[in-house]
Each structure stands twice: as C-alpha cells, then as structure tokens.
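**Student:** Fold the following for me, if possible:
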Amino acid sequence: MKRLALSTLLATTLGLALAGCGDKAEKPPAAQPSAAQPSTAQSSAGSAYPKTDDGAKALLEALRTGKDPALVQRLKPTTEDYKAVFVGAAAAKAEQFYTTKLWNGDEIKVAGKPEQTELKVFKATSEEIRAWGPKVSAEFPGGYQQLGAHLKPGLTLYRWKYTEPGDDTGLAFEGLVNVNGHWVWMPKAWQALGS
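**Tutor:** So this is what the prediction gives:
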C-alpha cells in the first residue's frame, strides 16, 4: 500500500513538473545584480581583469590613472579570501589587522602621480617567497621573508611601481593576489601577522 501511494505521489509530482516545462511557460525575469553587493563588485572586477599577468597589469594600470575611485574598494578581501591566502590562524589575524588599519572607511589612494606614466610589475609565487631566493629578495620587501611560511601554496603575489619614464624609483606597492575568482589587495602582510 505504501509503495502504491509513493508511486502515485511521484507520478503526480513528475507530471506537474513536466506540465510547467511546456512552450507556453513564461520565463521568470532575470535577476538584476545590485551594484551595492560586494560579491557582485568583486566578481565584476574578476571578469574585467582575468587571473593572468596581463589581467594584473591592466588592473594596476587602471589603478594608476585613478579614474575609477571605486576600483580600490573592489580589492577589499572577504573572510574567505583571507582563508585562501593565509594558513591557519594567520587568516583571522590578517583580517582583523586589515579591517582596522586599511579597510576601515578611510580613503585609500593607489594612483600614481600624473608624471608617473610607467608601470613596473614584479611577481613571485608563494613557494618562491618561502624559498627566498635572490630574485625574490631583490624584488620584494624583506618582510616577505617572514611572510612566506604563512602563505598557502599555489599563489602568485604581485609588487608594482609607478615611475616617470626612464626612472627606477617611484611609488611602490605590493600585495596584489587573485583568489576566489577576483583580485584582492593585502599590502605589508608581514605587519598584519606581526601585530
């Protein structure tokens, strides 16, 4: 008896589901993403700037001009992003540091000066940072040497400078990384973990 009742229920449910799939069924309107949602902003930044060296360079060039002030805010990491970058308790420690020191509502400027039209980009994987070879030590601040042990494997971190043409000095930044399908910025992370 139970088997017959269950079969009847399944047949009725399947029949109703198939009836709703006919040609005359109206499609529900597509959901419109809200610009105010952080995940939407981050995913749009991820698609505009792919997880490639060229994507990183395009993002850094867009930051250099300062034409999109909201672009910096779209680099704000989420809790899941901290967990994707740092090992164990270092993730929560970094999130606490950045929430109070960087992403605290103050204006953040990453733009270069108008005369600083050149972009110089350096990169290293988390494994290269952990090994701390000559190339990495020449291109990254010394604080990264302590940071290496706290980074998850498989990451590529970027350091960059905005300089005047032909000059090697300028405004220097670091800590750009792509995780969870979008770019995030965590500068001077060794300070976050040392606090």
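**Student:** CA atoms for contacts and neighbours, from now on please.
**Tutor:** Will do.
**Student:** Could you list every helix and strand that whichever strand in the chain runs longest packs against?
**Tutor:** Counting residues, the longest strand found in the chain (DSSP state E) is strand 170-179. Applying 3 or more C-alpha pairs under 8 Å, 6 or more residues apart in numbering; DSSP states H and E, we find strand 170-179 packed against helix 79-85, strand 156-163, strand 182-185.
**Student:** Recalculate using a threshold of 6 Å.
**Tutor:** strand 156-163, strand 182-185 (3 or more C-alpha pairs under 6 Å, 6 or more residues apart in numbering; DSSP states H and E).
**Student:** Proceed likewise with the subsequent sequence, for comparison:
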Amino acid sequence: MSDERHQQRMQRKKAVVDERIRQATQTRGVLILLKGNGKGKSSSALGTLARSLGHGQRGAVVQFIKGRFETGEYLFFRDHPRLEWHIMGQGFTWETQDRTRDVEAAQAAWVTAKGLLENPSLDIVVLDEMSYMFKYDYLDVAPVVEALKNRPAHQNVIITGRTIATPLQEIADTISVVQDERHAFRAGVKAQKGIEY
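**Tutor:** Below is the predicted model:
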C-alpha cells in the first residue's frame, strides 16, 4: 500500500472515530460484565481496577469464591490506601461440597457488596466471580439488579464469571466474552503462582 493510500484510509478512519467520540456525551459509571469460559476475566477486572487507582480513584473488591489461599493480586493490592479488599469465599463449590456453608458465604458477601454499592466515595467496585452465586441459586439476582440500578451515578462496577444471569446482561453497559481456545492445564501443566493465582 502506498503512503498516499494509507493516509487517505487513516483520514477516513479518523473521521469515523471522531464522530463516535462527538456522539458520546454521557458522563456516568458503567456496569461491565466479563464472562466466558476462557482464562483472564478476573485479571482483566483487576487490570481495570489498577488503572482506576492509578488515576487517584477509590475502589473495592469482593471475591465471592476465592478465599482458601492468598492470590498474587491480593498480595499486591492489599496495602493500597485507596482500596478495600474483601475475601468472602470458601473456595470452589466442588471443593467445599457444603451447600449450606456456600449459601451463607454468598449471602455474607452480598451484604458486604451491597454496602459498597451504596458508598458514594467508591469509584469502582469489582464483584469477582459473583456470577456463580446466581448459577447455583445461592443468591437471588433481583436485589442485585436493584442495587446496581440505584448505585451512585459515577460508580463503575465489574462483575466476573463464566456465565452471567440474563437480568444483569439486560442492564449492562459493556459485556466482554473471554473465549477458551487452549489451556495449559488440559495439557498437564500445573497451575502456577503468578499465572493462575
């Protein structure tokens, strides 16, 4: 491609992008859902959290499943002065094998999360692996939808998990799907610090 043709192409592209930017006039928090069977949903959420903290904002994380051991991200973020981190889970459901305890943990995590969604001093809230709470009927989705609709107008929320309840998808601003094409674990590679946890 010649330089002249490339320049014309980029000018057309710039005009399209500039018009989209011009039309984006709202200033408000967004609900982001990160779903799919691929690796990296929580990592993506926490990367966005790091970006927010880098801009001087305040945030909070509620982990609905992780909790049996300290993850690398918790070890990295735990002392951050503008971040609350709540490890509420008991581990993966196939490990606990105790529905009553799992439901109690989910409900306690929701009480914490609901308080965060009512807190106007928080700019971003990450509800990590919350989607499983609806899949396994540990929580009712309706109060969560209501709390999300009534949160402070500027507050951004990210919810992660393989499957996301339809009522959450209906109110989401951004939905990204992380697909699984290949995973080292299926090839016999052990989960390792810094990659899986």
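**Student:** Got a TM-score for the pair?
**Tutor:** For this chain pair, the superposition-based TM-score is 0.24 by TM-score structural alignment, normalised by the length of structure 1; 85 aligned residues with a C-alpha RMSD of 5.7 Å.
**Student:** residues near Leu148 of structure 2, how many?
**Tutor:** Counted with other C-alpha atoms under 10 Å, the neighbours of Leu148 of structure 2 add up to 22.
**Student:** how close does it get to Leu33 of structure 2?
**Tutor:** Noted for Leu148 of structure 2: a distance of 12 Å to Leu33 of structure 2, by C-alpha to C-alpha, to the nearest Å.
**Student:** Quick check: longest helix in structure 2 by residues?
**Tutor:** Longest helix of structure 2, by residue count under DSSP state H: helix 3-23.
**Student:** elements contacting the next helix or strand after that one?
**Tutor:** Downstream of helix 3-23 of structure 2, the next assigned helix or strand under DSSP states H and E is strand 31-35. Using 3+ C-alpha pairs under 6 Å, 6+ apart, the elements in contact with strand 31-35 of structure 2 are strand 156-160, strand 174-177.
**Student:** Mean neighbour count, these: which tops it?
**Tutor:** Burial of these is given as mean neighbour count (mean count of other C-alpha atoms under 10 Å); strand 156-160 ranks first at a mean of 24.
**Student:** between that strand and strand 31-35, what angle do the directions make?
**Tutor:** 20 degrees (axes from the mean of the first three to the mean of the last three C-alpha atoms, to 10 degrees).
**Student:** sorry, back to before: show me the one of the helices and strands packed on strand 31-35 of structure 2 that comes nearest Gly47 of structure 2.
**Tutor:** Comparison of these against Gly47 of structure 2 by C-alpha to C-alpha identifies strand 156-160 as nearest, at 11.2 Å.
**Student:** Which neighbouring elements make contact with that closest one?
**Tutor:** strand 31-35, strand 124-128.
**Student:** Now do the last one: which elements does it pack against?
**Tutor:** Spelled out, it's strand 124-128 of structure 2. By 3+ C-alpha pairs under 6 Å, 6+ apart, strand 124-128 of structure 2 packs against strand 59-63, strand 156-160.
**Student:** Gln8 of structure 2: which of these is closest?
**Tutor:** strand 156-160 (37.6 Å).
**Student:** Now the helix or strand containing Gly115 of structure 2: buried residues?
**Tutor:** In this structure, Gly115 of structure 2 is located in helix 99-117 according to DSSP H and E. By neighbour count on 16 or more other C-alpha atoms under 10 Å, the buried set for helix 99-117 of structure 2 is 102-103, 105-107, 109-110, 113, 116-117.
**Student:** go on, stretch 56-70 of structure 1?
**Tutor:** Going by 16+ other C-alpha under 10 Å, stretch 56-70 of structure 1 has these buried residues: 56-57, 59-66, 69.
**Student:** between those residues, which is closest to Ser43 of structure 1?
**Tutor:** Using C-alpha to C-alpha, the buried residues of stretch 56-70 of structure 1 come closest to Ser43 of structure 1 at Leu59, 13.7 Å.
**Student:** residues in contact with the closest one?
**Tutor:** By C-alpha atoms under 6 Å, 6 or more residues apart in numbering, the contact list for Leu59 of structure 1 is empty.
**Student:** relative orientation of the one helix or strand it maps to and strand 156-163 in degrees?
**Tutor:** With elements taken from DSSP H and E, the one containing Leu59 of structure 1 is helix 53-65. Helix 53-65 of structure 1 runs at 40 degrees relative to strand 156-163, counting by the same axes, to 10 degrees.
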